[in-house]
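K.L.:
Take this sequence and fold it.
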Amino acid sequence: MTVYYTKEHEWVRVEGDEATVGITDFAQGQLGDVVFVEVPDAGRAVSKGGEAAVVESVKAASDVYAPVSGTIVTGNQALVDQPDLVNTDPEGEGWFFKLTLSDNHELGDLMDAAQYKAFCDSQ
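P.N.:
Coordinates of the predicted model:
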């Protein structure tokens, strides 16, 4: 299992050809208390960098982008009922969606944990 990160503060955990996507702890900290989440439906095709989900907090609304292209396997319905999971466990139970990768080569454009930490430290 490998975890990658984007400059938009999404994480993607890859196991085989399936990827789980969420927002980072840094991102949820910037958003504040999350009050609403909209997750994508299974079967929807998403493109790298395209809008895939929505997260709203007391501060702002924001899109969650697909870090890689693929087909949605499932959206995390638990977030619809408990959007605060994004705050309490953003890189665990607070995941947004799972997808089947359509191009593994896109992973090469993402950051590893050390690169992401350096990126956040430079903000």
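K.L.:
CA only for contacts and neighbour counts going forward, please
P.N.:
OK.
K.L.:
Please name every helix or strand in contact with the helix ranked longest in the chain.
P.N.:
Once the chain is assigned using DSSP state H, the helix that runs over the most residues is helix 113-121. Under the contact definition 3 or more Cα pairs under 8 Å, 6 or more residues apart in numbering; DSSP states H and E, helix 113-121 sits against strand 2-5.
K.L.:
Buried residues, the strand it packs on. List them.
P.N.:
Residues of strand 2-5 classed as buried by neighbour count (16 or more other Cα atoms under 10 Å): 3-5.
K.L.:
right, and Val46 touches Val64 too?
P.N.:
No: applying Cα atoms under 8 Å as the test, Val46 and Val64 come out as separate, 11.5 Å apart.
K.L.:
run this one through as well so I can compare:
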Amino acid sequence: MGTEKAEKIKLDDLDLDDLQALKSRIDTQIHTLKEQKREEFMKRMEEEAEKAGIPFDEIINPKKSKAVLGKASDKRSNVKPKYRDANGNEWTGRGHAPAWVLAYVGVESLDKKNPSHQKKLDELLIEKGS
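P.N.:
This next block holds a predicted model:
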């Protein structure tokens, strides 16, 4: 598909500046042609979706359409941090304790049921009494 034309270009006659300018023009043309193909494809997809009675947005953004339909979303709710150290490190108190919490409590594994662990952990509470 057009390789004969490419073979006829005499690259030996071009210096480095000419070759770089040609490469830049080629890169620009490749980008333009790819963008045209993408736009043509998207238009065909929109037409096919319309024929099938499917909103095109549901095809392009299936997660968004599921959320609109009331199905579970992949987004997790943000949980406010419960603990903070003097360096500004924060932890919600959920999941495994981060290294800075373990170092502060002075243990390798945190046991919230252990009174001495809990006492040290309470010192890091953002809102005392929570």
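K.L.:
Now the TM-score, please.
P.N.:
Here the TM-score for the pair of chains, by TM-score structural alignment, normalised by the length of the first structure, is 0.25; 45 aligned residues with a Cα RMSD of 3.8 Å.
K.L.:
quick one on the thing from earlier: where do the contact lists of Val46 and Val64 of the first structure overlap?
P.N.:
Common contact partners of Val46 of the first structure and Val64 (Cα atoms under 8 Å, 6 or more residues apart in numbering): Ala52.
K.L.:
one step back: return the closest of the buried residues of strand 2-5 of the first structure with respect to Arg13 of the first structure.
P.N.:
Nearest to Arg13 of the first structure among the buried residues of strand 2-5 of the first structure is Val3, at 4.3 Å by Cα to Cα.
K.L.:
For the closest one, give its distance to Val55 of the first structure.
P.N.:
Distance, Val3 of the first structure to Val55 of the first structure, by Cα to Cα, to the nearest Å: 21 Å.
K.L.:
Ok, Thr20 of the first structure next?
P.N.:
Taking Cα to Cα, one finds Thr20 of the first structure at 16 Å from Val55 of the first structure.
K.L.:
again, but for Gln115 of the first structure
P.N.:
Taken as Cα to Cα, the span from Gln115 of the first structure to Val55 of the first structure is 25 Å.
K.L.:
Who has more neighbours out of the two?
P.N.:
Set Gln115 of the first structure next to Val55 and count neighbours by other Cα atoms under 10 Å: Val55 wins out with 22 against 14.
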